[in-house]
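> let's see this in three dimensions:
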Amino acid sequence: MVRVLVVDDEALVRTGFTHILDAADDIEVVAAVTGGQAVRTVRESRPDVVLLDIRMPDVDGLTVLAELRRLAEPPVVAMLTTFDTDEYVASALRSGAAGFLLKDTDPEQLPYLVRALAEGGTVLSSRVTRTVVDGYLGQPGREPAARLVARLTERERTVLTLMAEGLANHDIGVRMHLSAGTVKGHVSAVLGKLGVGSRVQAALIAERAGLLEPPRDEDTP
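Got it, this is the predicted structure:
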């Protein structure tokens, strides 16, 4: 059972996400709260996954994320946002968020995405824009993505691509016929060579380096 906490200042969003996720047999929403209640509720409920609004009037989502990341056993945190061009998204990814979801994510996809988060996968909305990617990769002193990826072996590039597609270590192992320990070692090597601290940051580099096919426009037939 995947335990989920929904944090949003809008009651309608909290209720909607709760109904969608509770309908799944293997997901339980342990609470749905506002930002000011988030850290205390995480300590009390110990959720596996937190869906955290990036902008809230009572407390900034990035502040809550930082506090959660300082916990002894922090949950996996994915940020919720209304716009795929939110200027806070890149900051959230750099701060350790496991990804971000638009609030209008297809309800049928939401349980799948939560399961992926719980299993250690990377979750990025299919509408992540070039602005978001550039917001992370455009930092002063950061090497071009292609040059970073060139440091990897062929197998490590394959692991990076699968990470960027959202696969957890177990699924990467199945796809590549490798043990969980071997995959874990490759993931650590990839993060080290790319100079990043999270799978999501690695996924952004993979996208910029052209390892992923660009997502189809939802309006394109």
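> every contact and neighbour count from this point should use C-alpha atoms.
Fine.
> wait, residue 187 sits on residue 158?
No: in this structure, residue 187 is not within contact of residue 158 by C-alpha atoms under 8 Å, at 10.5 Å.
> these two: which has the busier surroundings?
Set residue 187 next to residue 158 and count neighbours by other C-alpha atoms under 10 Å: residue 187 wins out with 20 against 16.
> from residue 67, how far out is the more buried one?
Distance, residue 187 to residue 67, using C-alpha to C-alpha, to the nearest Å: 26 Å.
> ditto for residue 131
Relative to residue 67, residue 131 is positioned 27 Å away (criterion: C-alpha to C-alpha).
> what does residue 116 give?
In terms of C-alpha to C-alpha, residue 116 sits 23 Å off from residue 67.
> again with residue 6
16 Å.
> quick one, which of these two is more surrounded?
Neighbour count, other C-alpha under 10 Å: between residue 6 and residue 67, residue 6 has more, with 25 against 13.
> thinking that one is in contact with residue 28, fair?
No: applying C-alpha under 8 Å, one finds residue 6 not in contact with residue 28, separated by 10.8 Å.
> can I take it that residue 32 is in a strand?
Yes: judged by DSSP: H, G, I helix; E, B strand; the rest coil, residue 32 forms part of a strand.
> alongside the first, I'd like the structure of this one:
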Amino acid sequence: MIMAQSILLQERGNLRQELHNLKSCQITFFSLAITSTGLLLGLGSHFISERVPASLIFLSPLVIILPCWCIFFDKATTITRIVGYYRVLEQMIICSTNPAPNYIGWESALAKVRDDPARGKAAILLSHTYWIISWFTFGTLAALCLTISCVTFYAGLQKYPILTQNIVSPSIVLAFVLSFIAFGYTSYLAYHLSLGKHSYNHHELRWREILRVDRP
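Next comes the predicted model:
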């Protein structure tokens, strides 16, 4: 019994560290997207010429923004999966140690506050502001780069040789296609992280089924 408790407590510590690492990774990708956009848009203006049109310079941050955007939300699904398991683990630890009659664990208590059905579906969705704000930030950065690139290209269309136009035009189209793919993929994940199959509650239910642990 004591050994089982020790294993559960050790696993809880490992999972807490894993969550910390994943969230730190998310912050890194988030910061990288914002910083690189500012640097590339700011410093890139010094390299604008007939051979290197402004449109391509303003598209360059998307090389970093789009992968960071997708990876950020992919990491988020791992976080919710771990938190779902962590909630079940908290109950197992409590049942084996019985530290206090009213103690239910941090993640379990947070779930009750965050997902109170009385608040309504919209309020529950808004309680996940971390995902929402992050999604809008990445989306705004991508939209900014696409908009500036299009405006500068069509504003200076007459200045560019035909060869340059033939390079820039497909690049802009490709950037739009990739951005829409990232938009759709991350929108899907952002919704399901809050209310769907990647949410904390859904993963908790799945882990309870797998581990055969009933709700308290």
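> fetch the TM-score of the aligned pair.
Taking TM-score structural alignment, normalised by the length of structure 2 as the basis, the two superposed chains have a TM-score of 0.23; 81 aligned residues with a C-alpha RMSD of 5.3 Å.
> the helix ranked longest in structure 2 - contacts with which helices or strands?
Counting residues, the longest helix found in structure 2 (DSSP state H) is helix 2-44. Packing partners of helix 2-44 of structure 2 (3 or more C-alpha pairs under 8 Å, 6 or more residues apart in numbering; DSSP states H and E): helix 54-59, helix 62-97, helix 129-155.
> so for the next helix or strand after the last one, what gets flagged as buried?
Spelled out, it's helix 129-155 of structure 2. Once the chain leaves helix 129-155 of structure 2, the next helix or strand it forms, by DSSP states H and E, is helix 162-194. Using 16 or more other C-alpha atoms under 10 Å as the test for burial, helix 162-194 of structure 2 gives 165, 168-169, 172, 175-176, 179, 182-183, 186-187, 189-194.
> and the angle from the helix or strand that helix 162-194 of structure 2 is followed by to helix 162-194?
Per DSSP H and E, the first helix or strand lying C-terminal to helix 162-194 of structure 2 is helix 200-211. Helix 200-211 of structure 2 runs at 60 degrees relative to helix 162-194, counting by axes from the mean of the first three to the mean of the last three C-alpha atoms, to 10 degrees.
> what segments of structure 1 are strands?
With DSSP state E as the criterion, structure 1 has strands at 2-7, 27-33, 49-53, 76-81, 99-102, 123-124.
> closest to residue 163 of structure 1 out of the ones you listed?
With respect to residue 163 of structure 1, and counting by C-alpha to C-alpha, the nearest of the strands of structure 1 is strand 123-124 at 9.7 Å.
> who touches the closest one?
With contact meaning C-alpha atoms under 8 Å, 6 or more residues apart in numbering, strand 123-124 of structure 1 is reached by 78, 98, 99, 100, 101, 113, 116, 117, 166, 200.
> greatest separation within those residues: which pair is it?
Longest span within these, C-alpha to C-alpha: 113 and 200, 14.0 Å.
> the two - which one has more neighbours?
Neighbour comparison, residue 113 of structure 1 and residue 200: the larger count goes to residue 200, with 24 against 20 (by other C-alpha under 10 Å).
> looks like the more buried one contacts residue 100 (just checking).
No: taking contacts as C-alpha under 8 Å, residue 200 of structure 1 lies outside contact range of residue 100: 9.5 Å.
> was I right about residue 114 of structure 1 contacting residue 28?
No: using C-alpha under 8 Å as the test, residue 114 of structure 1 is too far from residue 28 to be in contact (10.8 Å).
> now residue 146 of structure 2: closest residue in space that isn't a chain neighbour?
Distances taken as C-alpha to C-alpha, 6 or more residues apart in numbering place residue 59 nearest to residue 146 of structure 2, at 6.5 Å, with adjacent residues excluded.
> would you check that that neighbour makes contact with residue 176?
No: contact between residue 59 of structure 2 and residue 176 fails when scored by C-alpha under 8 Å: they sit 9.9 Å apart.
> and for these two, which residues touch both?
Listed as contacting both residue 59 of structure 2 and residue 176 by C-alpha under 8 Å, 6+ apart are residue 146.
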